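In: only geometry, no sequence info:
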């Protein structure tokens, strides 16, 4: 299983490369991302840079999360872009690549995102909201070389992660 890299790893702070979704290595990467996400308690998304690969690929699955309103189950997108974004709201975020901190980030509460399905290269468009929209934007940020810490309003909006026993 691939290991999650943590800040300040350089792969997390530079834009990732576009990919050929039909490339067998990308298909394998997509499968690995889903496996790592599922093996990581509380994880609802994971991007290729988080496992040390500079590629615009990520997975999301917010199924069963208490903050989820809309859910599309487990999905993986390559070369995703946000087509529409609206209803901006602040919310607390954490990240496996920044394990000790959380922060308040303003994100769109409704988005339309387009990307390519690994394997087939089929173009898919997803319209989502609430927590799933936040998770997708968080993962797209990883593909752009940004962490949630780059989006907080300042040091006053960063918190030590709480550990629940």
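Out: Now that the structure is in, tell me what you want to look at. Values in this document were obtained by computation on a predicted structure and should not be read as measured data.
In: C-alpha only now, for contacts and for neighbours.
Out: Fine.
In: tell me, how many residues neighbour the nearest residue to residue 161 once chain neighbours are set aside?
Out: Of all residues not flanking residue 161 in the chain, residue 101 sits nearest, at 4.7 Å (C-alpha to C-alpha, 6 or more residues apart in numbering). For residue 101, the neighbour count with other C-alpha atoms under 10 Å is 17.
In: and residue 101, helix, strand or coil?
Out: Three-state assignment for residue 101 (DSSP: H, G, I helix; E, B strand; the rest coil): strand.
In: then residue 58?
Out: Assignment for residue 58 (three-state DSSP): strand.
In: contacting residues around it?
Out: Residues near residue 58 by C-alpha atoms under 8 Å, 6 or more residues apart in numbering: 30, 33, 45, 46, 47, 48, 76, 77, 78, 139, 140, 143.
In: what sits closest to it if chain neighbours are left out?
Out: Counting by C-alpha to C-alpha, 6+ apart, the residue nearest residue 58 is residue 47, at 4.0 Å.
In: ok, now which ones touch that neighbour?
Out: 33, 56, 57, 58, 59, 139, 140, 142, 143.
In: if you rank these by neighbours, which is first?
Out: That'd be residue 57 among the contacts of residue 47, by other C-alpha under 10 Å, with 33 neighbours.
In: one more structure, for comparison:
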């Protein structure tokens, strides 16, 4: 596998962002290159997670490089993710600012369970289970949602969604169409 290439991040509104993805069935060199590209893209965009849909691929896959509630950095790949969260008494909701690389610059609070367990396969087809707490729990839920055709804005009330849209409209000019291939602009560069 070669080094990862930085790819343009697909924005909300593009059809691939709002469709249920196809399962990963070939754990081949092409997939390994996609994984390398996704890590390079996520790093360039300073994100903690990135789904296949966010680089225009209708594949059920995401990469993550994200701290858990103890600030332990966790990094990996999940193909064909299934994420479950606690129910009933075991469920503890945590409201925190959430954003999306595919809707850059905008953040709004969203309550999600503070623990999540994601199962799937790694880039070689081996079974993986990731138990996430804190930000990692949020990341696992957010990225699995992408694989299911859901963006976090879909989970917001209409009032909060309007705030998110207003923030994005104000800041989107800082993000070139091919961002992060072309870096984000600084406000003074406008």
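Out: Sure thing, it's come through. Remember, predicted model here, so these are calculated numbers, not experimental data.
In: quick revisit: so what corresponds to the residue nearest to residue 161 of the first structure in the second structure?
Out: Aligned counterpart of residue 101 of the first structure in the second structure: residue 106 (TM-score structural alignment).
In: quick one: the residue most central in space within the first structure from residue 80 of the first structure, how far?
Out: Nearest to the geometric centre of the first structure sits residue 139, at 2.0 Å (C-alpha atoms, centre = their mean). Distance of residue 139 of the first structure to residue 80 of the first structure, computed by C-alpha to C-alpha, to the nearest Å: 10 Å.
In: is it true that the match of residue 101 of the first structure touches residue 165?
Out: Yes. Under the criterion of C-alpha atoms under 8 Å, residue 106 of the second structure makes contact with residue 165 at 7.5 Å.
In: to which residue of the second structure is residue 19 of the first structure aligned?
Out: Looks like residue 19 of the first structure aligns to residue 24 there (TM-score structural alignment).
In: mind checking the SS state of that match?
Out: Residue 24 of the second structure is classified as coil under three-state DSSP.
In: and it, what is it in contact with?
Out: Counted by C-alpha under 8 Å, 6+ apart, residue 24 of the second structure has contacts 59, 60, 61, 79, 80.
In: can you do 6 Å?
Out: By C-alpha atoms under 6 Å, 6 or more residues apart in numbering, the contact list for residue 24 of the second structure reads residue 60.
In: re earlier: surely the residue nearest to residue 161 of the first structure meets residue 160?
Out: Yes. Counting by C-alpha atoms under 6 Å, residue 101 of the first structure touches residue 160, with 4.7 Å between them.
In: max-length helix in the second structure?
Out: Taking DSSP state H as the criterion, the second structure has its longest helix at helix 29-44.
In: how big's the offset between it and the first structure?
Out: Compared with the first structure after the fit, helix 29-44 of the second structure shows a mean deviation of 1.3 Å (mean C-alpha distance after the TM-score superposition for the first structure).
In: which strands and helices sit next to that helix?
Out: Helix 29-44 of the second structure makes packing contacts with no helix or strand when contacts are defined by 3 or more C-alpha pairs under 6 Å, 6 or more residues apart in numbering; DSSP states H and E.
In: list the buried ones in it?
Out: Using 16 or more other C-alpha atoms under 10 Å as the test for burial, helix 29-44 of the second structure gives 31-44.
In: likewise stretch 93-107 of the first structure?
Out: Neighbour-count burial for stretch 93-107 of the first structure flags 93-98, 101-107 (criterion: 16+ other C-alpha under 10 Å).
In: which one of those residues is nearest residue 13 of the first structure?
Out: residue 97 (11.3 Å; C-alpha to C-alpha).
In: quick one, what contacts the closest one?
Out: 5, 6, 7.
In: any chance of these in a markdown table, with distance to residue 118 of the first structure, secondary structure and neighbour count too?
Out: Listed next are the contacts of residue 97 of the first structure as a markdown table, based on distance: C-alpha to C-alpha, whole Å; DSSP: H, G, I helix; E, B strand; the rest coil; neighbours: other C-alpha atoms under 10 Å:
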| residue | distance to residue 118 of the first structure | secondary structure | neighbour count |
| --- | --- | --- | --- |
| 5 | 23 | coil | 18 |
| 6 | 25 | coil | 18 |
| 7 | 27 | coil | 14 |
